[in-house]
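J.: Just the structure for this:
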Amino acid sequence: MGVKMKRIVIALLLVLTAVVGLAGCKKSNTPTIYVYNWGEYIDPEVIKMFEKETGIKVKYDDFVQNEDMYPVIQTGSAKYDVVCPSDYMIQKMIKEDLLQEINYDNVPNISNIDPTYLKSAEEFDPGNKYSVPYCWGTVGILYNKSMIKADIDSWGALFDKDFMKANGYDGKVLMIDSVRDALGIALVYLGYSLNSTNPAELEEAKNLLKDQFPMVDAYVVDQVRDKMIGGENPIGVIYSGEAIYTQRENPDLEYVVPKEGSNIWIDGWVIPKNAPNKEYAEKWIDFMCRPDIALKNFEYITYSTPNSAAREMIEDVDIKNSTIAFPDSSILERCKTFHYLGEEVETLYLNKWNEVKSN
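T.: Model (predicted):
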């Protein structure tokens, strides 16, 4: 190749490099927020509204369980600006210094969050420094009254083989596929704390779940909703928000928080320590706390909102006064939040759960 030709090629390469570089700059200058949330846990229209009103593009990923989300944030394999874990996981992430404090000067709509839920959130986030409640609810039993004639008010309906056989649903139980929820249910049924750290109690809970194994049709989370609506199964464990939706679709379905007690959970927005865009994260959190946005999300996902201003805007009287969406004190007083129990106990829980599922 001649000298002149070499110069032409070099010149073209330099131009091409500059063009690519400019294109890269243009892309990086587009404001973008990276959001990590539970699946089907936001009205898609809300994302579009946020983008339109702020000019910030939303890159949105979802997860199935807290335990799926945690290693992503802990290892830094992906950097998100804002994430929505549950109570005990928020507590764990605070202890491990994975979160940064929220500047509430940038979140004025925090005033719409009912002080009751902010106080409850202090159990896992003292001073509400790192999280803002997004949704809350209970864990209970959903059953089909046309398929099970007996009234159900106990977790025993998931474990008592004689009761199951008498009501014709042995082998048809939909059990929740969640370490803390499943073991928590077994623990409270046995009369123990759902935050037990006692190895003997956990062993007893594990054995109860192993005995239940032949009665279980499937271990599920989101799938319980469609299976129960379609009448595929007569009974399952479900989150309260999903129960509201299922009852709309199938009036034969009944939700109950068992008499032995249950979990009351709070999911909240947090900002990871390595978040690339804290400013955008706080804009997102403030947007989610706006009454009209909180209402829109509630109507779409049917999980209880801690936003008192949004609740006042609910027009459907039955939903506004629903004891599933907004249970009274007689139900709430027998429900407890999950706590982070430490790495050693957490491993013990996971090992017990793996033993159950490898039955």
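
J.: okay, CA-based contacts and neighbour counts for the rest of this
T.: Will do.

J.: For the longest helix along the chain, list every residue counted as buried.
T.: Once the chain is assigned using DSSP state H, the helix that runs over the most residues is helix 3-28. Within helix 3-28, no residue qualifies as buried by neighbour count (16 or more other C-alpha atoms under 10 Å).

J.: Ok, stretch 94-103 next?
T.: Applying a neighbour-count criterion of 16+ other C-alpha under 10 Å, one finds 94, 98-100, 102 buried in stretch 94-103.

J.: One more, so I can put them side by side:
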Amino acid sequence: MRVFCITLWASAICLFGFASPALAQGKVVNVYNWSDYIDPKVLDDFTKETGIKVVYDTFDSNEMLETRLLAGKTGYDVVVPSGPFLQRQIAAGLYQKLDKARLPNSRTLWPEVMARLAVYDPGNQYAVNYMWFTTGIAYNVEKAREKIGDAPLAPLEGALDSWSIIFKPELLKKFADCGVYVLDSPEDLFSTALQYLRLNPDSKSQSDLRRAADLLSLLRRSVTKFHSSEYINGLASGDICLAVGWSGDSFQARNRAREAQNDVEINYIIPREGALMSLDNLAILKDAPHVEEAYAFIDFLLRPEIAARNTNATSFANGVLASKPFINKDILDNKSIYPDAATMSRLFTARSYDQATQRLITREWTRIKTGK
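T.: All right, here's what the predicted structure looks like:
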């Protein structure tokens, strides 16, 4: 999900010509972010403007980030956790409260997005939003028409604006022979299944979660693979035809197919039942060795023109409302990236699990994927 990197154990050192945290000298900021989640030239421009080198490492999952943080002193200054992980990492005392006076560009943040972030960070004390996105359905348009035809699901060219395409086995199996990938993310899938069942998508009730697990267990018959990044290239190359994925990644798949000129057309939709809204957020670690530089880096990313450049490069919506005039029209007008008010009202968030619920989710997700 979300810089072209060389994976090395728990992190990936990105090819911007910067050293690892242990080797950095002088004015520096050490950043740990998701892969494919920034315009690389933004880092160069930050260094040219401020004289601060950026040591930029990447991770591929919140679990990788959390494992690194809980292992002890990391040397990182700025990290980018998603909402539920931010919530429990705040509780664990990993972050310092932000001094908004040191982030003058925070005045241009999107109030609605920050209000949703407050579910995880009450009062928006510890983090500001970097990017946000939805979990929905990505598909190969030509193959979807072949598989669905005129099935009475939706007005969208015969097909796919409902989670039914995923949760009704008789519909999902139509795609099994052309490849179906699903995010390896129980947080996304459980909340989505709960929403589809017309239960509270933020429910922590064990009976609700078991109902969701039973529904999700039906996927295994038709799903080729559970993975949270391989579906991007799979869709772009035409190797798979359907995925439960993230909006920005799905549009990256579309863009890669267009660049390859391989006649593969990819679309992504937010199903009519609603979708999970996820937020990736900028926070400063409590033991950050370069606090001044961390503030400078975050404030640079919050500059409207810079936030827009990162959105234009990644196809993810950003949390800076004032960036909209600088965003490419095809992205800004895409309601699957920047939903209209009616669609926004159908987006939901889900808080982190307590330990007992997390054990249940982990156990059930293993059963869902393996059948054991």
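
J.: so how much does the helix or strand following the longest helix of structure 1 differ from structure 2 once superposed?
T.: Note on helix 3-28 of structure 1: by DSSP states H and E, the next helix or strand toward the C-terminus is strand 32-38. Compared with structure 2 after fitting, strand 32-38 of structure 1 deviates on average by 1.0 Å (mean C-alpha distance after the TM-score superposition for structure 1).

J.: Which stretch of structure 2 lines up against strand 32-38 of structure 1?
T.: Matched against structure 2 by TM-score structural alignment, strand 32-38 of structure 1 falls on residues 28-34.

J.: With stretch 153-164 of structure 1 instead?
T.: Mapped onto structure 2 using TM-score structural alignment, stretch 153-164 of structure 1 covers residues 161-172.

J.: Now do that stretch: everything it contacts.
T.: Contact partners of stretch 161-172 of structure 2, identified using C-alpha atoms under 8 Å, 6 or more residues apart in numbering, comprise 137, 153-154, 196, 215-216, 218-219, 222, 269-273.

J.: quick one: which of those residues sit in strands?
T.: Under the assignment DSSP state E, the contacts of stretch 161-172 of structure 2 contribute 137, 269 to strands.

J.: Next step: the contacts of stretch 161-172 of structure 2 restricted to helices.
T.: Applying DSSP H to the contacts of stretch 161-172 of structure 2, the entries found in helices are 196, 215-216.

J.: Closest one of the residues you listed to Ser345 of structure 2?
T.: Nearest to Ser345 of structure 2 out of those is Tyr196 (C-alpha to C-alpha; 15.7 Å).

J.: ok, the closest one to Glu273 of structure 2 distance?
T.: 7 Å (C-alpha to C-alpha, to the nearest Å).

J.: These two: who's more crowded?
T.: With neighbours defined as other C-alpha atoms under 10 Å, Tyr196 of structure 2 and Glu273 compare such that Tyr196 has more, 22 against 17.

J.: which residue in structure 2 lines up with Pro108 of structure 1?
T.: Pro108 of structure 1 maps onto Pro104 in structure 2, by TM-score structural alignment.

J.: ok, its match touching Ile298?
T.: No - the criterion here is C-alpha atoms under 8 Å, and Pro104 of structure 2 misses it with Ile298 at 10.2 Å.

J.: Settle it for me: which of these two has more neighbours?
T.: Taking other C-alpha under 10 Å, Pro104 of structure 2 and Ile298 do not tie; Ile298 has more neighbours (20 against 14).

J.: what residue of structure 1 matches up with that one?
T.: Using TM-score structural alignment, Ile298 of structure 2 sits opposite Ile285 in structure 1.

J.: What of Glu66 of structure 2?
T.: That one, Glu66 of structure 2, aligns with Tyr70 by TM-score structural alignment.

J.: got it, and Ser229 of structure 2?
T.: Under TM-score structural alignment, Ser229 of structure 2 pairs with Asp222 in structure 1.

J.: can you check Ala283 of structure 2 too?
T.: Checking TM-score structural alignment: Ala283 of structure 2 goes with Val270.

J.: what about its match, distance to Cys84 of structure 1?
T.: For Val270 of structure 1, the distance to Cys84 of structure 1 - C-alpha to C-alpha - is 6 Å.

J.: Kindly report the same for Glu201 of structure 1.
T.: Taken as C-alpha to C-alpha, the span from Glu201 of structure 1 to Cys84 of structure 1 is 31 Å.

J.: What's the local residue count around the match of Glu66 of structure 2?
T.: 18.

J.: just Lys173 of structure 2 next, same as before
T.: Neighbours of Lys173 of structure 2 using other C-alpha under 10 Å come to 19.

J.: Now for the residue lying closest to it once chain neighbours are set aside: which residues touch it?
T.: Of all residues not flanking Lys173 of structure 2 in the chain, Ser222 sits nearest, at 5.3 Å (C-alpha to C-alpha, 6 or more residues apart in numbering). Residues near Ser222 of structure 2 by C-alpha under 8 Å, 6+ apart: 169, 172-173, 175-176, 180.

J.: need the contact list for Asp87 of structure 1.
T.: Here Asp87 of structure 1 is in contact with 121, 124, 265-268, 337-339 (criterion: C-alpha under 8 Å, 6+ apart).

J.: Most neighbours among the residues you listed, which one?
T.: Counting neighbours by other C-alpha under 10 Å, Ile266 comes out on top of the contacts of Asp87 of structure 1 with 28 neighbours.

J.: what's the neighbour count on Leu197 of structure 2?
T.: By the measure other C-alpha under 10 Å, the count of residues near Leu197 of structure 2 is 16.

J.: what's the helix or strand for Asp267 of structure 1?
T.: Element membership for Asp267 of structure 1 (DSSP H and E) is strand 262-269.

J.: Relative to structure 2, what is the average displacement of the helix or strand that comes right after that strand?
T.: As assigned by DSSP H and E, the chain's next helix or strand after strand 262-269 of structure 1 is helix 278-288. In the superposition with structure 2, the average deviation recorded for helix 278-288 of structure 1 is 0.9 Å (mean C-alpha distance after the TM-score superposition for structure 1).

J.: could you point out the longest helix in structure 2?
T.: Among the elements of structure 2 assigned as helix by DSSP H, the one spanning the most residues is helix 355-370.
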